[in-house]
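Colleague: Give the three-dimensional model of this entry:
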Amino acid sequence: MSKKIEFNNSGGAEATLKILEHIDEESIKIQHTIWKNKPLKASKMLKKLSKETDFLEEQVLGLSRSLNSLAKQLDELEELNENDLNSSEFVAMGLQFLREGNWGAAADSVEKAIAALGPQGLGRSLSIINRHLNELGDLSDSEEVTLNLIREARQKLAKDDFKAATDAFERAISVLGSVPTGEALSPFLVNHFFLSIESKWPESTNNGLMVITVENLGDNNMSPMRMSIPTPLGWVTSPKMTEIPEIPPEGYIEIGVEMRPSGSITSEKMLGRKLAITTGYLANYGHLKVQIRVENRTLKSMEGIILDPWLPEGFEAMRLPFVQNLGPGQKVYLEVDVLNVGKN
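Modeller: All right, here's what the predicted structure looks like:
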């Protein structure tokens, strides 16, 4: 009988090393089971191991978020004291370990980097993240989790429980990742990518589905970004914000968000259910092209449709697209003239 391993979500070195050792052990056992001609047992073992591998992948991503968050905070300090310099060295070592695939050592470096900050440096980092999250307004699910962990860490630090404070802080930055201390540039100004937003209306439910896709067309990684869900009139989404993680060149991501009727408009009068609308945005370092695809989902003609597409901050439509007549099942494609009002 294989021994049961206890997993936790701390992201610490000990937990990561235990998982790596466990995966190695189970892989050998699966191989031996196949050799013994027991395919069903091997299949069950492989399915279980797959879940544990997925968990390890999330831990590694958490390590990357933690190290990059610490690196960004230290890079943006005007002066580094001795504690900051020590922490910076551990961060650099951790990033190197991460690149080499030495995840246990990388996790150990995260713990040492946070501890090296000392109470004063930790308090400074907690204040930066706390202020940033409070200034955001509506928060995504992961941002809510992070804010609660930051509050927990500040409470522990106020009670001089430095170890508990560092544990909560480590969990917080493993969830959130980098936090800008200054005003971040709009991703539409500094990236080349394609974004599409589509509203879908499954027949078997009264709810809708907002599908957001992003494809990185540039040569560099796209930094993580957050955006408010462009919800149609009469609908609500939860959460109101969504986070789009870092995307490598030629990378692609799809996010689905459920929409529910707000109750302010009757379903018979909701235009959204009668139309299938997809809006595409081609962003190229401050230049934005927008196209809308509209389909009449009803058996009746529709007249006088004005479309008001979501636009990122800093961009405005010079005129709103207008559809004079749209027959049953008919589709039209409309270009939106967009002006970059934030351009210097």
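Colleague: contacts, neighbours, all on C-alpha from now
Modeller: Noted.
Colleague: Helices along the stretch 151-300 of the chain, start to end?
Modeller: Per DSSP state H, counting those that start in this stretch, the stretch 151-300 of the chain carries helices over the ranges 162-176, 187-190.
Colleague: which helices and strands sit right next to the longest one?
Modeller: In other words, helix 162-176. helix 39-75, helix 103-135, helix 141-158 (3 or more Cα pairs under 8 Å, 6 or more residues apart in numbering; DSSP states H and E).
Colleague: Just send those helices back as JSON lines, with distance to residue 87 and mean neighbour count too.
Modeller: Below are these laid out as JSON lines (distance: least, Cα to Cα, whole Å; neighbours: other Cα atoms under 10 Å):
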{"stretch": "helix 39-75", "distance to residue 87": "8", "mean neighbour count": "18"}
{"stretch": "helix 103-135", "distance to residue 87": "4", "mean neighbour count": "20"}
{"stretch": "helix 141-158", "distance to residue 87": "18", "mean neighbour count": "19"}
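Colleague: Before we compare anything, build this one as well:
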Amino acid sequence: MERLGTSQAGATELAREQTSDSGTGGAEATLKRIDYIEEEAENVQFAIWANRPMSAKKMLKTLSKEVDEAEGQIMDLYRALSSLERSLEELEEMSEGDRNAWDLTILGLQHLREGNWGAAADCVEGAVSSMGRAGLERSLNTLARHLNEMGELSDIEEIALTLVNQGKKALDSDLSSASKAFEDAISALGPIAVHEATSPFLVNSFFLSIGTTWPEGKDHALMVITLENTGENNISTMRLAPPIPYGWSSTPKMCEIPEIPPEGFIEIGIEIRPSGSFPQTALLGSSLNITTGYYVDYGSLKVQTRIENRTPNLMQGLLLDPWMPDGFETLRLPLVENLSPGAVVHIPIEVLNLREAIGIGS
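Modeller: Just a heads-up that it's a prediction; the model follows:
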């Protein structure tokens, strides 16, 4: 599709014009935040040199919060710009406003790669403004349709749908509020895959771990899912139903995993509860720490389970039945005959790739 838009200089100027009423520019705000982080890092170093550990600890806590906020802002901008890029790419024809929005979106992604997230924020605002009322209404309606077609929604998707509905209601009365609602929705959500995606276990390289712990004094378990991108390409946004056992429920019911760059890492905590009334002491999960690791390499899957006996008693006859992604099955369920008090064992799981098995048999 041919892109006929403004030059980079023109897009930069357009971004400035679109955000001229918002006070301090985003690029200037970026520099101020970077200067503040660098200054605080020096202050922490000086406090350590001066043997003032409590003061250094307090400043480090503040600095860590500032860095976390900056990281969250960067991810929001990346999701918003990626969503705009995806939605504009799918248009068969572009209006002048759409072309300006496209140029600002590409410029915003460039600013983000260069570390100038303030200027990238200006580009997001400018791109949404460039689309005008007609483009904004089209984008809100498209996003609402996709979300409504997804069935069970994650918490983030529910929030995004609420924002989209608020934006649609505000279109006639307050275009600025409608634009802000749309920006917030795409910042939280990122691009939505309209068509059914290929299984991420077939087209990526990553390490996934799933473990369960019982927080002290809580009436629920916590399932912890971690995912590390070990490949050279980004892992696209994916939706994952928590792999809970039969008879259990989870909160949330659906997880939204954002796009993960190479060497990127994410950790998600999910509350899980058994159906019915069971005392915690009667649940096997509170007596064992079980974590299963999955090494995925473009369709190849290696699985290993770690089991720890948390009790002072010998445990016998533990039959393992780990969760498997679609298209894979365990060849046999491993049996741990004896597990001493406090002992830890690592059990490799034999895995069958059903697609390969069907190919061999045909």
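Colleague: hmm, back to that, and the helices of the stretch 151-300 of the first structure, which is most packed in?
Modeller: helix 162-176 (a mean of 22; mean count of other Cα atoms under 10 Å).
Colleague: which part of the second structure lines up with it?
Modeller: Alignment of helix 162-176 of the first structure against the second structure: residues 175-189, by TM-score structural alignment.
Colleague: Check how far that stretch sits from its aligned residues in the first structure, on average.
Modeller: Stretch 175-189 of the second structure differs from its equivalent in the first structure by a mean of 1.0 Å after superposition (mean Cα distance after the TM-score superposition for the first structure).
Colleague: and that stretch, how far from the chain's centre?
Modeller: With Cα atoms, centre = their mean, to the nearest Å as the basis, stretch 175-189 of the second structure stands 19 Å off its chain's centre.
Colleague: Can you list the neighbours in contact with it?
Modeller: Residues outside stretch 175-189 of the second structure that contact it (Cα atoms under 8 Å, 6 or more residues apart in numbering) are 75-80, 83-84, 124-125, 128-129, 133, 136, 140, 156-157, 159-161, 163-164, 166-171.
Colleague: aligned partner of residue 163 of the second structure in the first structure?
Modeller: Using TM-score structural alignment, residue 163 of the second structure sits opposite residue 149 in the first structure.
Colleague: Need the nearest residue in space to the equivalent of residue 260 of the second structure over in the first structure, chain neighbours excluded.
Modeller: Taking TM-score structural alignment for the superposition, residue 260 of the second structure sits opposite residue 247 in the first structure. Leaving aside its sequence neighbours, residue 247 of the first structure sits nearest to residue 222 (Cα to Cα, 6 or more residues apart in numbering; 5.1 Å).
Colleague: do residue 147 of the second structure as well
Modeller: Using Cα to Cα, 6+ apart, the closest residue to residue 147 of the second structure is residue 161 (6.7 Å).
Colleague: distance of the one you found from residue 87 of the second structure?
Modeller: Separation of residue 161 of the second structure from residue 87 of the second structure (Cα to Cα, to the nearest Å): 16 Å.
Colleague: Likewise for residue 283 of the second structure?
Modeller: Distance from residue 283 of the second structure to residue 87 of the second structure, counting by Cα to Cα: 47 Å.
Colleague: now do residue 231 of the second structure
Modeller: Counting by Cα to Cα - residue 231 of the second structure and residue 87 of the second structure are separated by 26 Å.
Colleague: picking that back up, so the match of residue 260 of the second structure makes contact with residue 223?
Modeller: Yes. In this structure, residue 247 of the first structure is within contact of residue 223 by Cα atoms under 8 Å, at 7.0 Å.
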